[in-house]
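Colleague: everything below, folded, please.
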Amino acid sequence: MAVGWDGGGSIRVPASMSGVEGLATTCGRIPFERGSTSTNNKAGPLAPTITDIALSYLLLSQPHPKSFTTNLIGEAYLPLPYLTDLSTHDPANFNLEEVRLGVFWEHFQHTDPFVYEKSLNAVQFLEGKGATIVNITIPYLREIHLSHGLKIVSEFGNLWESPFYNTTYQLEANTEITVMLGRTLTADEILSAEKIRHFAIQYVRKNLFEGLQLDAIVSPMLGDKVPKLPRGYRGYGESNTALVYKIMRFVPLANFLGLPSLTVPIGYEEDTGLPIGFQLLGDAWSEPTLIRLGSVVEQLQKRKTPPAENFFDVLKPWLKS
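Modeller: Predicted coordinates:
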């Protein structure tokens, strides 16, 4: 298990690209230091199986009295972490007849055709297990995504302001660009983004999860296949906003609204063998539901050993043997 922080997909995107599972929890669910520096950031585990995700979630989700979000929400109002009992059930035989899954089809198809095909197979697989697929619409989604970008860039610029203006502190070039962009935003722009956030929270939670009684909203995890790294990236990094936005197409809603989201591997690209992820977005504090659904999705695709050229053992440098 590894611990990640997700302000714009930084748990789910690398997990999806690496063929593992990643859970970005409800904002405030997992306490961590410097939690007050971002309204989009949340912590969560990356792990190879849904069982590892479940155990990691229980371990990490204990309220901490010194945590910013624990104090902000109030420890008495934080629901205790729990799990649906999976020990007596075979996920392959789970009956999902009472499960309702929302799909925004117009948005769902905005990815690579092969990723779309695999993601559609996952929806059909869940439907075959008894789940009801509900057609949904999320209005002003482009504005919601833009507002997320404004907020996270402004918070990033604020967090890195001192190192940015310290000439002895070297930042990677793309980081400098992001900080500079964040420092140019006005209070009116940030307040406008917050108004859109208020609308989006009300609409998604009240109209979709509560009104349509959804258990999750499902989509592809990435807006494209895993991209190739360009020449020279090791020395300088890469600044490619268009590519980043394309990859993040299904990411921002969970961060901007503070909702939990899980990515589960569902297949592999035919030409490269690189993995494809599937996303389940839940209402606040619904991690147990996402984990249960993830245990079903996990049955869709048998895991493959990564090709040698795409695999790096992160433990090897730390092990003596």
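
Colleague: going forward, measure contacts between C-alpha atoms and count neighbours the same way
Modeller: Noted.

Colleague: my guess is residue 110 meets residue 223, correct?
Modeller: Yes. With contact defined as CA atoms under 8 Å, residue 110 counts as touching residue 223 (6.4 Å).

Colleague: more neighbours, these two?
Modeller: For the pair residue 110 and residue 223, the greater number of neighbours falls to residue 223 (24 against 18), based on other CA atoms under 10 Å.

Colleague: so the more buried one sits right up against residue 244, yeah?
Modeller: No. With contact defined as CA under 8 Å, residue 223 does not reach residue 244; the gap is 9.4 Å.

Colleague: relative to residue 170, how far out is residue 108?
Modeller: With distances taken as CA to CA, to the nearest Å, residue 108 is found 40 Å from residue 170.

Colleague: of these two, which one has the most company?
Modeller: Legend: neighbour count by other CA under 10 Å for residue 108 and residue 170, higher for residue 108 (18 against 12).

Colleague: nearest residue to the more buried one other than its sequence neighbours?
Modeller: Spatially, and ignoring its direct neighbours in sequence, residue 108 is nearest to residue 219 (5.6 Å; CA to CA, 6 or more residues apart in numbering).

Colleague: to compare with the earlier structure, here is another sequence to fold:
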Amino acid sequence: MSGPLLILVSLLTSTIILISYSDYPLLLEMGNKRVVMVPANEVDLTAVKYEPEVIEAPHLAGLSLKLFVKLVEAPLIGSLIVSYLKKQNKMFGMLRNSVIPETPMYTPEFPPQEPESGVVCLEEDGKPEDRVEFALKCLPHYDAAICWTGDSTPFFRYWRIRDYAYAYRSGKANPSMVVERFIRVMKEFSKKKPPAPLLISFDAEELRKQAAASTQRFEEGNPLSILDGIIMAVKDDIDCYPHPSKAATTWFHEVRRVEKDAVCVSRLRSCGVIFVGKANMHEMGLGTTGNNANYGTPRNPHASDRYTGGSSSGPAAIVASGLCSAALGTDGGGSIRIPASLCGVVGLKTTYGRTDMKGSLCDTGTVEIIGPIAATVEDVMLVYAAILGSSPVDRISLRPSLPCLPNLSSSESSNALGSLRLGKYTEWFNDVFSSDISRKCDNILNLLLEKHGCKTIEIAIPELDEMRLAHLVSIGSESLCGLKPYYQDGKNVELTYDSRTNLVLFQSFTASGYIAAQRLRRRVMYHHMEILKKVDVIVTPTTGMTAPVIPPEALKVGETDLQVTGNLMRFIIAPNLLGLPAVSVPVGYDNQGLPIGLQIIGRPWAEASILRLAAAVEDLCPEPKKKPMSYYDILKGN
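Modeller: Got it, this is the predicted structure:
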């Protein structure tokens, strides 16, 4: 989810204005307050001027954060502070005083899409294991002997799902052996000081039972699919029976019981996947760093003093550490792509409605999806093939195109890759904390041109600030709606301080402001659909900074740092607000050895196109992968 918890801190300092009225090509002033926006189809894109975010806000942690939260939660003074700050800051003036000509768009609405080329279409109503088998046929040739011995390269590489499958089928390992190694590592993590757990819910005996059943299937020669015996983690806001879903709180599992698997978990289980437990996360998904004062903050496998990114912090860290081949996360504001980028792995956000959200804590929202995190693009493809399938309601309202995968072993797929037009908004692309990020991402774009003929086309994206505001109001309103019954029962005081700051902000949203945000949503959708008529994908860095340092004072109470949130979220909002598919793929490291990710945003339902390009990026990356400082080889047991 996004990082709205930090907005009030910035307002308090009166040092940042996120929504500016200086963009006169887009806005026409009428009187002192009322502003009439030009219809979206009349916006002159040649006049769009990029305005870099200027973020100057204090970092609050420990006692200062506690005092701030107490102040804004106070019945009288709190509301006065919020009212004053909103009046002083133009961010909410956009919603209250603007005349927005577009009708509201409460959920993503997609125009009909042209079919993708060089793809294999999957049967949405078929068995998950059959879809996985089709996905397997789409992958390049696998040389089992070379991949298993590691003689093909002197550099580090992650074990892939096909490596595990080969080991299981050849008798070099079995799921029970792998699980025992995993359990030993979890015991190590339980002794860490300060605590940095990857899993919130973990049951060694239940895990052994799953592994024993899978091992028996291999002994009998009847594995369920290529995913049989593959161990995966599930983010703590997705149901995975018999584990509770706490959303990394201390209490949410007491008011919401888990009685069965989420739909996506059930689909993977039918393929033989072994679930190790519920992965750590930023509480309630209300943050971008992965900080968790309740259970401990996961550490970045590449640098233990750095954040993993959030809110799917545990899933990304457990994959990057080599402990799981893949994990399931949720993404409402970059929560899969941000930690994937910061941890040097691959994260896929599908089109809104492509996967069934039933059984997650955000199954009624309009910006969030469930998606896979894995070490490689091919592993993301295999997991995606298993979990895809729209809900009955979404099939009626969204009319999704057939799910497809790129056939990476065909010449037709290579031709489709060469014809791709990559949209790049250069000024936005270069608005990063470190030039290492934009330089490494640019290098890959140049290699795509040299190797495959992919052309980069300059684009301009108007109303980026309006997009951020519409997303904030949308996701904040939906979060508050889900939490309100428990919040009113006094459970708010059991949340972490940064989550409580979020809720103060969310409660200040009005019905008219929400409708105005949905009008902005339609405008932003129009702009992006027009851009995607001229280009096939939009490319950006995934994040505007690499993994930030964990302040020691933030471990016990939490923190607010708007500068970090702004840098982490700079490029990730559109796929959530508009429901577009996007993937983050590693492209190298900064001068401190921290991973950098490239984000590829596609047309609605065009997961195949972005996965094809992500696979090409992965193959072209000139830097060898670096072995994370915290890495465990549980396949060979080294």
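
Colleague: circling back: the residue nearest to residue 108 of structure 1 -> structure 2?
Modeller: Matched by TM-score structural alignment, residue 219 of structure 1 corresponds to residue 540 in structure 2.

Colleague: ok, and that match, which helix or strand is that part of?
Modeller: According to DSSP states H and E, residue 540 of structure 2 maps onto strand 537-541.

Colleague: and that strand against structure 1, how far off on average?
Modeller: Compared with structure 1 after fitting, strand 537-541 of structure 2 has a mean deviation of 0.4 Å; criterion: mean CA distance after the TM-score superposition for structure 1.

Colleague: tell me how far the equivalent of residue 510 of structure 2 over in structure 1 lies from residue 247 of structure 1.
Modeller: Here residue 510 of structure 2 is matched to residue 186 in structure 1, going by TM-score structural alignment. Using CA to CA, residue 186 of structure 1 is found at 27 Å from residue 247 of structure 1.

Colleague: for the two, indicate the residue with more neighbours.
Modeller: Just comparing residue 186 of structure 1 and residue 247: by other CA under 10 Å the higher neighbour count belongs to residue 247, 20 against 11.

Colleague: quick one, what contacts the aligned partner of that one in structure 2?
Modeller: Matched to structure 2 by TM-score structural alignment, residue 247 of structure 1 sits across from residue 568. Contact analysis of residue 568 of structure 2 by CA atoms under 8 Å, 6 or more residues apart in numbering lists 288, 338, 543-545.

Colleague: among those, which are located in helices?
Modeller: residue 338 (DSSP state H).

Colleague: please point out which parts of stretch 546-566 of structure 2 sit buried.
Modeller: 546-548, 550, 554-566 (16 or more other CA atoms under 10 Å).

Colleague: of these, which belong to helices?
Modeller: Using DSSP H, these in helices are 554-557, 562-566.

Colleague: closest to residue 28 of structure 2 among those residues?
Modeller: residue 566 (27.8 Å; CA to CA).

Colleague: isn't residue 363 of structure 2 up against residue 353?
Modeller: No. The pair residue 363 of structure 2 / residue 353 is not scored as a contact, 10.5 Å apart, by CA under 8 Å.

Colleague: mind checking what residue 146 of structure 1 lines up with in structure 2?
Modeller: For residue 146 of structure 1, the aligned position in structure 2 is residue 469, judged by TM-score structural alignment.

Colleague: quote the end-to-end distance of stretch 232-252 of structure 2.
Modeller: Terminal residues of stretch 232-252 of structure 2 are spaced 23 Å apart (CA to CA).

Colleague: residue range for it in structure 1?
Modeller: Counting by TM-score structural alignment, stretch 232-252 of structure 2 falls onto no part of structure 1.

Colleague: next up, the contacts around the alignment partner in structure 1 of residue 418 of structure 2.
Modeller: Counting by TM-score structural alignment, residue 418 of structure 2 corresponds to residue 97 in structure 1. By CA under 8 Å, 6+ apart, the contact list for residue 97 of structure 1 reads 129-132.

Colleague: what do you get for residue 153 of structure 1?
Modeller: Counting by CA under 8 Å, 6+ apart, residue 153 of structure 1 touches 178-179, 181-182.

Colleague: pretty sure it is in a helix, no?
Modeller: Yes. Counting by DSSP: H, G, I helix; E, B strand; the rest coil, residue 153 of structure 1 is located in a helix.

Colleague: any idea how far residue 80 of structure 1 is from it?
Modeller: According to CA to CA, residue 153 of structure 1 and residue 80 of structure 1 sit 32 Å apart.

Colleague: how near is the aligned partner of residue 556 of structure 2 in structure 1 to residue 276 of structure 1?
Modeller: Counting by TM-score structural alignment, residue 556 of structure 2 lines up with residue 235 in structure 1. Per CA to CA, residue 235 of structure 1 is found 28 Å from residue 276 of structure 1.

Colleague: next: residue 121 of structure 1.
Modeller: To residue 276 of structure 1, residue 121 of structure 1 is 12 Å away according to CA to CA.

Colleague: more neighbours: these two, which one.
Modeller: Per other CA under 10 Å, whichever of residue 121 of structure 1 and residue 276 has more neighbours is residue 276, with 29 against 15.

Colleague: enumerate every residue touching that one.
Modeller: 16-17, 19, 115, 118, 221, 225, 265-269.

Colleague: just give me the match in structure 2 for it.
Modeller: Counting by TM-score structural alignment, residue 276 of structure 1 lines up with residue 596 in structure 2.
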